[in-house]
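> With the input below, show me the fold.
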Amino acid sequence: MPCHSSRAWISFALAVSLAAVGCQGDESAAPPTTGWVADTLRLGQGSDFRSLDPAIANDTANVPIVRMLFQPLLDYDDGVNLVPLTAEALPTLSKDGKTYTFHLRKDVKFSNGRGVTADDYLYSWRRVINPKTKSPWASFVTDRVAGAKEYADGKAADVQGLRAPDSHTLEVTLLHPDLTFPYVAAMPFLAPVPREAIESVKDEAERNDHFALHPVGNGPFVFKDWQRGLRLRLERDPHYWGPKPSALDAIEVQFGLDPLTLQLMFERGELDLMDRIPSAAYVRLRKDSRWQPNFESLVFNGVYYLDMNCEMEPFNGPNGKKVRQAISYAVNKDRIVQLGNGRYEAAKGVVPPHMPGYHSLVKGYPYDPKRAKELLKEAGYPDGLPEPLTLWLSNEGDQGSLIAQVVQQDLAAVNVKVKLNPVNFAVFNPAVSRRNSVAFSFYGWFQDYPDPSDFLDVLFSSKSISDVESNNLTFYSSEEADKLMEEADRETNPQKRMDLYAQAEEVIADDAPVVPLVYPVEIWLHQSWVKGHKLHPVWLVRYEELSISPP
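So this is what the prediction gives:
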């Protein structure tokens, strides 16, 4: 899923960050011991959430909150192993490897008190692929479930591969065997939604927008209030059916907070968690022994990279590949790692090295400005690019701009001028995912599930291209890479499957539609009164497991 700017973008140059360190001095105040609110988790954000509709929410800040409202069939244990959630057990699989059968728990309820049935899943999954919903997740279903694409295209009245033999049994038949489908079934966008809550709005054109602002789900929390751009409040669901109800009574999120304000509020005890720690504060607090026990870190399966739109100048046409390769050689990733103070690992490929069972063949593009200039000359630009590149990035947080300025300086050294265009994430994400809109951008992708297909298929398959809400932001299309990824999708031997994906990544790396920069080390700070905070390898943060206790 796309990384929302609340987790990792950067807005101050290194010089400014170092100056800030000097201004604040080497001393920090001790962690606060007062200010906590009983059983209420208080969070801060830059941009408001896009939606509370599970079919729509798709970034790394939005999804953890949506998970509190909606729960799908499966979940993960403390690692990357799937466990049943609203299903009684893990699904059974037919001999041909194509039909999964889920037996549903009979005690699951929506927050309106009504019990959840298999028909609710049928309705919800059809809704995800209905073009009127405009779900960015639709292809996860249409590319897998038999008859889903025909239904989405209006060529079939129902989805052939979805059946409910009885009120608590769901059968899903796939187009072909797919080892990733159980992971997809654990994603919040496939959680059930109640038909009556959506269709209570008579105007069909307004139904989805209304539901996004007034969600009714089956999770441990219920929607209470949302003042757009200001604050959101969720409260514990009295109808929650789960074996372990949350110890929290409420979750509150404040929006419109810049990184410095977030930091100051956290240090004063007005917020309970902080994940986008400004560079100056990070260095200061990390060195303070009083704050060190409150840090949590995890090398997460994600990657930050530069997108180069293969349909736009100067990255398209017969010489576009050489330009893209030149940009790849021109960026010094080790410098980014050094300036990150332990928050990054240098990237060679798009698939993170910690992906379970995966071994990349990609050697990457070492820092080589001489080779970059040679490639630009071969592409017809002996004096560098004649026009500046505009690099789009989100303007929140304090890491994205620092990385962008390193890129700007490195490309200037090979006679490629770069103008930085930092914008609000709510503007940034629709722009970069719209065809013929943005040629050059800084982006981050975090796993939806722990498998290389979630990086390669989603980001580089021709099937991931659309005119708007495109997951393939480079609009890169390769018959060779597509074929290898399609073979991998259908392969049931786990090792052969991983080998095919490794070959596909090698092809993609040679074509260079992106410049993989760094893999993130996720670093969070929590107050001493927050208990149970442990970063998760898939969800990163699971708010339902937290509690508030006096220090």
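> contacts, neighbours, all on C-alpha from now
Noted.
> tally of neighbours for the residue nearest to residue 330 when sequence neighbours are not counted?
Leaving aside its chain neighbours, residue 330 sits nearest to residue 369 (4.8 Å; criterion: CA to CA, 6 or more residues apart in numbering). Look at residue 369: counted by other CA atoms under 10 Å, it has 20 neighbours.
> Could you check how far residue 369 is from residue 496?
Distance of residue 369 to residue 496, given as CA to CA, to the nearest Å: 37 Å.
> do residue 474 as well
Residue 474 sits 28 Å away from residue 496, going by CA to CA.
> and those two? which has more neighbours close in?
Using other CA under 10 Å as the criterion, residue 474 and residue 496 rank with residue 474 on top: 27 against 13.
> Apart from its neighbours in sequence, what residue is nearest that one?
residue 309 (4.1 Å).
> Would you mind measuring from the one you found to residue 330?
Distance of residue 309 to residue 330, given as CA to CA: 18 Å.
> for residue 481, same thing?
Using CA to CA, we find residue 481 at a distance of 25 Å from residue 330.
> next one: residue 541
According to CA to CA, residue 541 stands 35 Å off from residue 330.
> Please name the residues that touch the residue nearest to residue 474.
Shown in contact with residue 309 (CA atoms under 8 Å, 6 or more residues apart in numbering): 315, 316, 438, 439, 440, 473, 474, 475, 476, 513.
> Would you do the same for the sequence below? I want to compare the two.
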Amino acid sequence: MLAGVAGISLILVGCGQKSSQEKKTITTSTDTELTTVDPSKTTAVGTFNVLNNVDEGLFRLGKDSKVEPGIATSSSVSKNGKVYTFNLRKNAKWSNGDPVTAQDFVYSWRRTLNPKTASQYGYLFSGIKNADKIQNNKAAVSSLGIKANGKYQLKVTLEQRIPYFKLLMGFPVFFPQDSKTVDKYGSKYGTSSKTQVYNGPFTLTKWTGTNSTWTLKKNADYWDKKAVKLDNIKFSVQKDPSTSLNLFNQGKLDMAQLSATQSKQMSKKKDLISRRQSSNYYIAFNQKIKAFKNLKIRQAMSMIINRPVLVNKVVAGGAINNKSFVSKGLAVSPKNGTDFTDDVTVPESMNYNPTKAKKLFKQGLQEVGMKRLHFTLLNSDTYDQKQLSEYLQSALEKLPGLTVSLNNIPGRVILSRQADHQFQATVANWFADFSDPITFLNILTSKNPSNISQWKNSTYDQLIDASNNDDGGNAQARWNDMVKAQNVALNDQAIIPLYQSGEKWLVKSSVKGVIYNTAGANYNFKDAYIK
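Sure, this is the predicted structure:
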């Protein structure tokens, strides 16, 4: 998933009665800022949603994550499932007029994997020939299993079958990049709308890199521009959901995401809809810190949290307590069709037990030679996440000897702090990049840059490695590896899973054609329109 800032949302907006020209514009609001539109460096859900609409890869993901044509007009795969050949359309262009070629994909993939880029998403390329060796500085970037056969044919060689390979191709990390633009802007590449070029249905405009508004404008050079009905999608940052609700009630918004309190108050509204997200919100403890290396302390802090109260009273919005790290509804067993979360063995620490929690915490403090523990909990500064922080502070401080301070900061800062491990404890989240459990499980491996807690477990690493390599061609064996790995992570309290998020929206019937997928880049506006 997609790592991102907690509480990212999208709100489609209109302004009362629309003229015929205004009917080609959707105004949206979000509760977090853009940080970068460099596809090699971003990790934020909101940014991937933008990239999914201003850029395009080999495939696009339509309704229910169905693979649809993108830059590739056709593709074929070898009998052993390890070699893919893509034929590219010759009428695809960048917004600066350059043609989109096979070499743009080669350049983009190599740039993301290059250790100098320090991408947190390089691990997604695992399974492509030499990708892991390149990330570990054991092979040249040029040895990656991707090759341009002329301008309009691309060949990708894998080390083993990747069951979800085509889904990956619809995720922005695998989109092409224009090398001329990267070279032109250097370190400023992707830091504003003017330091990037686009090949998707829209282009990004009016974003300076620090402002709280931006616009997606219909791309006149897009190969399928006739299918794009909107002229503009306008974004503005609104961190207080009451502002959005007031605008909706005034007839100035077409669609408004609700806070936990609002969603309960509006439960009988005919315009109310629910959207489940393939996500997990969790607490990550910096396990380089002595106290957080202690398993009993981590278990106690998990056990003191009343998750049913958390999801129903604090978070709401369709959130669920699935007692898992992998989200519910993401994948089903190849053997019997049961949900992945149904195969999880839930440890005692995932259940609310304040008496046992206090006992474990006391034992943990004794083991690390401490009488009291004080730490700061880092989280984003959106309305709902501030509410969550306050609840967690209240719950955790029921452990005798524990004091928790809160630090809620803007989204552009928190992702950097998490990536650099500049925190004691933080609320983080992961949103699925594609519909497979490994999208969650990969990030807890010891060398994964998105493993912000820096937890390490050799058994876990071995199981994930087996699922990606030796058992990659055996669906059931691979499934069993992933189930066992998740059980290891939960039992060792790698992180503290809190909830799987959902969204409650008030939506006017005039908003049509917006495609929402629970995994990957969630929003596809290519076919959206106002009726």
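> Let me see the TM-score of these two.
In this superposition the chains share a TM-score of 0.88, using TM-score structural alignment, normalised by the length of structure 2; 507 aligned residues with a CA RMSD of 2.7 Å.
> State the span of structure 1 onto which stretch 93-109 of structure 2 is aligned.
Mapping stretch 93-109 of structure 2 onto structure 1 (TM-score structural alignment) gives residues 109-125.
> how about the matching stretch: buried residues?
109-111, 115-122, 124-125 (16 or more other CA atoms under 10 Å).
> Ok, stretch 419-437 of structure 1 next?
420, 422, 425, 428, 429, 431, 432, 433, 434, 435, 436.
> Which of the residues you listed fall within helices?
Among the buried residues of stretch 419-437 of structure 1, DSSP state H puts 425, 428, 429, 431, 432 in helices.
> The first one contacts residue 47, doesn't it?
Spelled out, it's residue 425 of structure 1. Yes. Between residue 425 of structure 1 and residue 47 there is a contact under CA atoms under 8 Å: 6.8 Å.
> Now which residue in structure 1 aligns to residue 491 of structure 2?
Using TM-score structural alignment, residue 491 of structure 2 pairs with residue 510 in structure 1.
> any idea how far its match lies from residue 367 of structure 1?
Relative to residue 367 of structure 1, residue 510 of structure 1 is positioned 16 Å away (CA to CA).
> hang on, the earlier thing: what lines up against the residue nearest to residue 474 of structure 1 once you look at structure 2?
By TM-score structural alignment, residue 309 of structure 1 lines up with residue 286 in structure 2.
> do the same with residue 448 of structure 1
In structure 2, residue 448 of structure 1 lines up with residue 433, judged by TM-score structural alignment.
> and what of residue 192 of structure 1?
Under the alignment defined by TM-score structural alignment, residue 192 of structure 1 corresponds to residue 176 in structure 2.
> Apart from its chain neighbours, what residue comes closest to that match?
Nearest non-adjacent residue to residue 176 of structure 2, counting by CA to CA, 6+ apart: residue 105, 4.3 Å away.
> mind listing what the one you found touches?
Counting by CA under 8 Å, 6+ apart, residue 105 of structure 2 touches 174, 175, 176, 177.
> and with 10 Å instead?
Residues near residue 105 of structure 2 by CA atoms under 10 Å, 6 or more residues apart in numbering: 57-58, 111, 146-148, 154, 174-179.
> could you flag which of these are buried?
Among the contacts of residue 105 of structure 2, those buried by neighbour count (16+ other CA under 10 Å) are 57, 58, 111, 146, 147, 148, 154, 174, 175, 176, 177, 178.
> nearest to residue 125 of structure 2, of those?
Closest to residue 125 of structure 2 out of those is residue 174 (8.7 Å), distances taken as CA to CA.
> is it true that that closest one touches residue 123?
No. When contacts are counted by CA atoms under 10 Å, residue 174 of structure 2 is not listed as touching residue 123 (11.9 Å).
> list the residues that contact both of the two?
Shared contacts of residue 174 of structure 2 and residue 123, counting by CA under 10 Å, 6+ apart, come down to residue 112.
> show me where the stretch 101-250 of structure 2 has helices.
Taking DSSP state H, counting those that start in this stretch as the test, the helices found in the stretch 101-250 of structure 2 are 102-113, 131-135, 165-168, 179-185, 241-249.
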